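Chemist: just coords:
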């Protein structure tokens, strides 16, 4: 019988029930349900009186230091009154759980549950903008004790291109376009970098990492967060609303509500505002690198249609905003 290497295993929900019961003081567990094989594996944990979310981090995605940075940041935000899903303490203390999976050591953490769901209205966008401004302000006071990757141009452009290149080997002209565009985008941001606000960022503020409930919200999933440009952090919200909606979609009413509310609580410089179109193109390249870089786990579904769609958006966006 062959014994082969494993890229990714899905931990049994049934096997997790007694483990979570022993590790955490959350009462009887009615159910553990596997929800999502995303950047990490997500499970719903239904205890007797309250729900939680269990995240099991993938091997070779985040280091232990990266994860501890995230959990400590969430604790900082929670104790300062920010509405965030944060890690639950184990009975024995600490937040991290180590799992000996077939593919190697994995880490897990249990998080408080974010009530509510997604909303994409002007009202919810306005509330989100206000709360993101408060989030950025609160993160300014976070003193990091752990190493964490930085959201810089190597992270956003260089590393993604390395992942994209093998899957575009049969389309050399398209890869040459991405290389040339990345150089142009790097130059544009480097030219004004000293004028742009930098600080701790969520990294993934597309609007689906927040749940709205009644007149409040809860932030979650800081897995892509790190130290970077705040204009990039904000640009992700607009990027999620203009992809596939036409090259002239910059004036999006949800974005207008979000940005106006953000600036009522935290002003942006003209340099930050002017950098947002470039950061949207950068985000698209980062996403392509994310998808191709995880093909060994998610599958190599990044086919010609995928690249046609993404490159079309990039070309139209950059032409509309005089980037290329």
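Modeler: Done, it's in. The structure displayed is predicted, hence computed values, not measured ones.

Chemist: C-alpha only now, for contacts and for neighbours.
Modeler: Noted.

Chemist: so how many other residues sit close to residue 52?
Modeler: Other residues within reach of residue 52, judged by other CA atoms under 10 Å, total 20.

Chemist: Make sure I have this right: it is in a strand.
Modeler: Yes: counting by DSSP: H, G, I helix; E, B strand; the rest coil, residue 52 is part of a strand.

Chemist: quick one: it and residue 111 touch, right?
Modeler: Yes: counting by CA atoms under 8 Å, residue 52 does reach residue 111; the two are 5.8 Å apart.

Chemist: Next, the contact list for the residue nearest the centre of the chain, please.
Modeler: In the chain, the C-alpha nearest the mean C-alpha coordinate belongs to residue 204, at 3.4 Å (CA atoms, centre = their mean). Residues in contact with residue 204 (CA atoms under 8 Å, 6 or more residues apart in numbering) are 222, 224-225, 233, 236.

Chemist: Please report how far it lies from residue 93.
Modeler: Going from residue 204 to residue 93 by CA to CA, to the nearest Å gives 29 Å.

Chemist: can you check residue 150 too?
Modeler: 29 Å.

Chemist: So for these two, which residue has more residues nearby?
Modeler: More crowded of residue 150 and residue 93, by other CA under 10 Å: residue 150, with 17 against 10.

Chemist: Now do that one against residue 112, distance only.
Modeler: Taking CA to CA, one finds residue 150 at 26 Å from residue 112.

Chemist: just residue 255 next, same as before
Modeler: Distance of residue 255 to residue 112, computed by CA to CA: 28 Å.

Chemist: higher neighbour count, these two?
Modeler: With neighbours defined as other CA under 10 Å, residue 255 and residue 112 compare such that residue 255 has more, 23 against 17.

Chemist: The spatially closest residue to residue 89 that is not a sequence neighbour in helix, strand or coil?
Modeler: Once flanking residues are discounted, residue 89 sits nearest to residue 95: 5.1 Å by CA to CA, 6 or more residues apart in numbering. What three-state DSSP gives for residue 95 is coil.

Chemist: I'd assumed residue 111 was in contact with residue 95.
Modeler: No: if you go by CA under 8 Å, residue 95 and residue 111 don't touch, sitting 9.4 Å apart.

Chemist: between the two, who's got more neighbours?
Modeler: For residue 95 versus residue 111, neighbours defined as other CA under 10 Å are more numerous around residue 111 (23 against 20).

Chemist: distance of the more buried one from residue 172?
Modeler: Taking CA to CA, one finds residue 111 at 44 Å from residue 172.

Chemist: one more structure, for comparison:
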């Protein structure tokens, strides 16, 4: 038999496997997405769940436990986030024996919701939601370790893949970034790490934030700036089809000086232009994110992008 780099479990076989592991009478299983992780919808006669199957060798078990604990902490403090269904022994993370090696998995409750329309009002509400996330995450303490999301860690991951000349250039850029950050009293804390409307669901007036794969300690402004820069550089003609949250929405909770707010504006490459606000889709004002969303035991939205 040839070595396997990555397997894709048969949904028909997963339902009985999970039935035995969780003691839940699962009757169906459907593959939703296979990208960084494999995501399945698992159903019973009256409930729906999301199974997130991590690739082999991609994540440490304790890092995933840190992530599931963050989700539980946010829910306990009133933020709508995915609720985790633990195994009978209480562990939120299981292991599936795959041809390439053991693969971690997590079972989450399904959330009823829809992808939001892209409109100016929503971006501001999303900014408020991210600020609430930052505030609630301040009090999160876990017994499990989590890798930091800061610049030094990112550089350490990149160095082995670079030629010496590229490594020197990267180090010069990193030193310039550090010198720039040293000019400000930049606030650090737990960041989401992948702030985008793709990780947001709307149900009535309730906004649900999910996908904490990249969450970790970093400069909080990075949650607003990183996605903004990536969006400008990645879109055709630099058009912001999926703009990041408006950092002004969180200004009341984490106020930013005018100079720092200006630094968060994206660099627009020559010859590119940003989206014309007149072309944005009208959106009903949500009145700010609600924290009185369904409880952790309620039905939650499909996490199909993970």
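Modeler: Received the coordinates, thanks. Note that the structure is predicted; figures quoted are calculated from it, not measured.

Chemist: what lines up against the residue nearest to the centre of the first structure once you look at the second structure?
Modeler: By TM-score structural alignment, residue 204 of the first structure lines up with residue 194 in the second structure.

Chemist: Surely that match forms part of a strand?
Modeler: No: going by three-state DSSP, the assignment for residue 194 of the second structure is coil, not a strand.

Chemist: After alignment, which residue of the first structure pairs with residue 46 of the second structure?
Modeler: Using TM-score structural alignment, residue 46 of the second structure pairs with residue 49 in the first structure.

Chemist: What's the separation between its match and residue 30 of the first structure?
Modeler: According to CA to CA, residue 49 of the first structure stands 10 Å off from residue 30 of the first structure.

Chemist: go on, residue 215 of the first structure?
Modeler: Taken as CA to CA, the span from residue 215 of the first structure to residue 30 of the first structure is 29 Å.

Chemist: Those two: which has the busier surroundings?
Modeler: Counted by other CA under 10 Å, residue 215 of the first structure and residue 30 do not tie: residue 30 has more neighbours, with 12 against 8.

Chemist: Enumerate every residue touching the more buried one.
Modeler: Contacts of residue 30 of the first structure by CA under 8 Å, 6+ apart are 45-48.

Chemist: rewinding a little: tell me which two in the contacts of residue 204 of the first structure are the farthest apart.
Modeler: Across the contacts of residue 204 of the first structure, no pair lies farther apart than 222 and 236, at 13.6 Å, counting by CA to CA.

Chemist: Now for these two: what residues contact both?
Modeler: By CA under 8 Å, 6+ apart, residue 222 of the first structure and residue 236 have these common neighbours: 203-204.

Chemist: if I look at the residue in the second structure that residue 82 of the first structure lines up against, how far off is residue 139 of the second structure?
Modeler: Taking TM-score structural alignment, the alignment pairs residue 82 of the first structure with residue 79 from the second structure. Separation of residue 79 of the second structure from residue 139 of the second structure (CA to CA) stands at 13 Å.

Chemist: So which of the two has more stuff around it?
Modeler: Under the criterion of other CA under 10 Å, the comparison of residue 79 of the second structure against residue 139 puts residue 79 first, with 27 against 13.

Chemist: how far away is the more buried one from residue 1 of the second structure?
Modeler: Residue 79 of the second structure is 48 Å from residue 1 of the second structure, by CA to CA.

Chemist: same thing with residue 203 of the second structure?
Modeler: 48 Å.

Chemist: neighbour-wise, which of these two wins?
Modeler: residue 203 (17 against 3).

Chemist: where's the more buried one relative to residue 37 of the second structure, distance?
Modeler: 25 Å.

Chemist: Just to confirm, what residue in the first structure is aligned with residue 127 of the second structure?
Modeler: Match for residue 127 of the second structure (TM-score structural alignment): residue 129.

Chemist: Okay, helices next: where are they in the second structure?
Modeler: Taking DSSP state H as the criterion, the second structure carries its helices at 11-22, 61-76, 120-137, 151-158, 164-181, 222-234, 258-263.

Chemist: ok, and which of those helices has the densest surroundings?
Modeler: Of the helices of the second structure, the one with the most neighbours on average (mean count of other CA atoms under 10 Å) is helix 120-137, at a mean of 22.

Chemist: Average offset of it relative to the first structure?
Modeler: Compared with the first structure after fitting, helix 120-137 of the second structure has a mean deviation of 1.2 Å; criterion: mean CA distance after the TM-score superposition for the first structure.

Chemist: That helix to helix 61-76, inter-axis angle?
Modeler: 110 degrees (axes from the mean of the first three to the mean of the last three CA atoms, to 10 degrees).

Chemist: and helix 120-137 of the second structure, what does it pack onto?
Modeler: Packing partners of helix 120-137 of the second structure (3 or more CA pairs under 8 Å, 6 or more residues apart in numbering; DSSP states H and E): helix 61-76, strand 188-191.

Chemist: For residue 32 of the second structure, which of these is the nearest?
Modeler: helix 61-76 (20.7 Å).

Chemist: For the contacts of residue 30 of the first structure, give me a markdown table that also has neighbour count.
Modeler: Shown next, in a markdown table, are those (neighbours: other CA atoms under 10 Å):
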| residue | neighbour count |
| --- | --- |
| 45 | 25 |
| 46 | 20 |
| 47 | 16 |
| 48 | 12 |
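
Chemist: out of the residues you listed, which one sits closest to residue 184 of the first structure?
Modeler: residue 45 (46.2 Å).

Chemist: I'd say that closest one and residue 28 touch.
Modeler: No: contact criterion CA under 8 Å: residue 45 of the first structure and residue 28 do not qualify, at 10.5 Å.

Chemist: corresponding residue for residue 105 of the first structure in the second structure?
Modeler: Checking TM-score structural alignment: residue 105 of the first structure goes with residue 102.
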